[in-house]
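Novice: here is a sequence with its predicted model. Questions after.
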Amino acid sequence: MREMNYFIVGDVHGCYYTLKKLLQNWDSDRQKLIFVGDYINKGKHSRKVVELVRELQYRYPGTVCIKGNHEYEMVRYIEDGTKNSDIKENFRNTLMDYDLRNKYRDDVKWMKRLPLYYDDGDIYVTHAGVNWLGLRKFKENSSWCVLRYRGRLKRMSRLQVFGHTPTESKRPEFNKKSNAINIDSGAGNFDNMSAVLIDDAGKIRKIYTEQIRKEDYH
């Protein structure tokens, strides 16, 4: 049986051209593709990012797309019919070019259905990480939830992979104490976008980091 490693992509935030460059490192025959969420907002190309990610899910059915807090909030805005004046600025900017209220309503349904975690016994992937107490980790409106937690993480027997909080180094950072790697290298701040290659035993093998391309924010 052919080994299947993992190629896990950090926060994207509408940076379509950078994502395409990063994905050139992915071997679709030997690596399971996983995204940690936050596909939309901040960068200029949220619609193109979602279109690409959904296409990859279709072409490679094993692809895993985790829900991020930006997808969660966008679904709430659309489903609640929130007035534009009450919507956060970067969500408002996204909606100017990406008509999720009407034309792309199916993308809203997709965002709503996204899972909060992936766990196969070798790796555990969420958007923001599991809080050290394990409290309310799947309660979507809680600050302890894997959608938006920031703080000390629960140590697991398997490697934990997450994003959400940009690292200070602007590269993925492994924390030995919590056996976890943060792969948000600041795409939302137009710094870098990263991916990590992990083998089928849950060991980190390689890190890929791309500087955000100007086409994604100018």
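Specialist: Structure received.

Novice: C-alpha from now on. contacts and neighbour counts both.
Specialist: Fine.

Novice: I'd assumed residue 32 was in a strand, is it?
Specialist: Yes - per DSSP: H, G, I helix; E, B strand; the rest coil, residue 32 lies within a strand segment.

Novice: was I right to think it contacts residue 56?
Specialist: No - judged on CA atoms under 8 Å, residue 32 makes no contact with residue 56 at a distance of 11.2 Å.

Novice: more neighbours: those two, which one.
Specialist: Between residue 32 and residue 56, residue 32 has the larger neighbour count (other CA atoms under 10 Å), namely 21 against 16.

Novice: before we go on, here's another structure to hold up against the first:
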Amino acid sequence: MPHLIWLAQRPLYWENEAVFVSHAGLANTPNPLDEDDQDGVLWRRGPLRNIGRLQIVGHTPTQDCRPAFDAAHQALYLDTGAYMGNCLTGVKLTADGEVLEYIAVDTHRTDISFR
């Protein structure tokens, strides 16, 4: 439960001049920062808008369960399917968006919610 409280206090996104980090990314939608917009920063699935800096997102698992970079949209997709039992992936990078390292942590079976 303490983790949920901590998560609820986090900002909707994080950014600097070179990087924009969010759950699902910014697309060509009128209100991308509206938390209830199904095409917004929390729920977007599909191509992202090129915002002139690196976008780092999760939410939509990559096809091969590995991090994927979309050069046309400057988007780094990190959802490697942890909810399906694959690893949880993060990235370590410089302030200007240079990828230094990918970090993969195996998913423990008790972390997966079966419906």
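Specialist: All right, it came through fine. None of the values given here were measured: they were computed from a predicted structure.

Novice: what's the alignment partner in the second structure of residue 204 of the first structure in contact with, if anything?
Specialist: Correspondence of residue 204 of the first structure to the second structure, assessed by TM-score structural alignment: residue 99. Counting by CA atoms under 8 Å, 6 or more residues apart in numbering, residue 99 of the second structure touches 91-93.

Novice: what's the match for residue 93 of the first structure in the second structure?
Specialist: Looking across to the second structure (by TM-score structural alignment), residue 93 of the first structure lines up with no residue whatsoever.

Novice: relative to residue 153 of the first structure, how far out is the equivalent of residue 56 of the second structure over in the first structure?
Specialist: Residue pairing (TM-score structural alignment): residue 56 of the second structure is matched to residue 161 of the first structure. Shown here: residue 161 of the first structure relative to residue 153 of the first structure, a distance of 11 Å by CA to CA, to the nearest Å.

Novice: and residue 139 of the first structure, by the same measure?
Specialist: 17 Å.

Novice: helices along the second structure, start to end?
Specialist: Under the criterion DSSP state H, the second structure contains helices at 2-8.

Novice: now do the strands in it.
Specialist: Taking DSSP state E as the test, the strands found in the second structure are 14-15, 19-21, 54-57, 68-70, 75-77, 88-93, 99-105.

Novice: of all these, which lies closest to residue 38 of the second structure?
Specialist: Nearest to residue 38 of the second structure, of all these, is strand 54-57, at 15.5 Å by CA to CA.

Novice: what lies in contact with that closest one?
Specialist: 18-25, 74-79, 97.

Novice: alright, that wraps it up for me.
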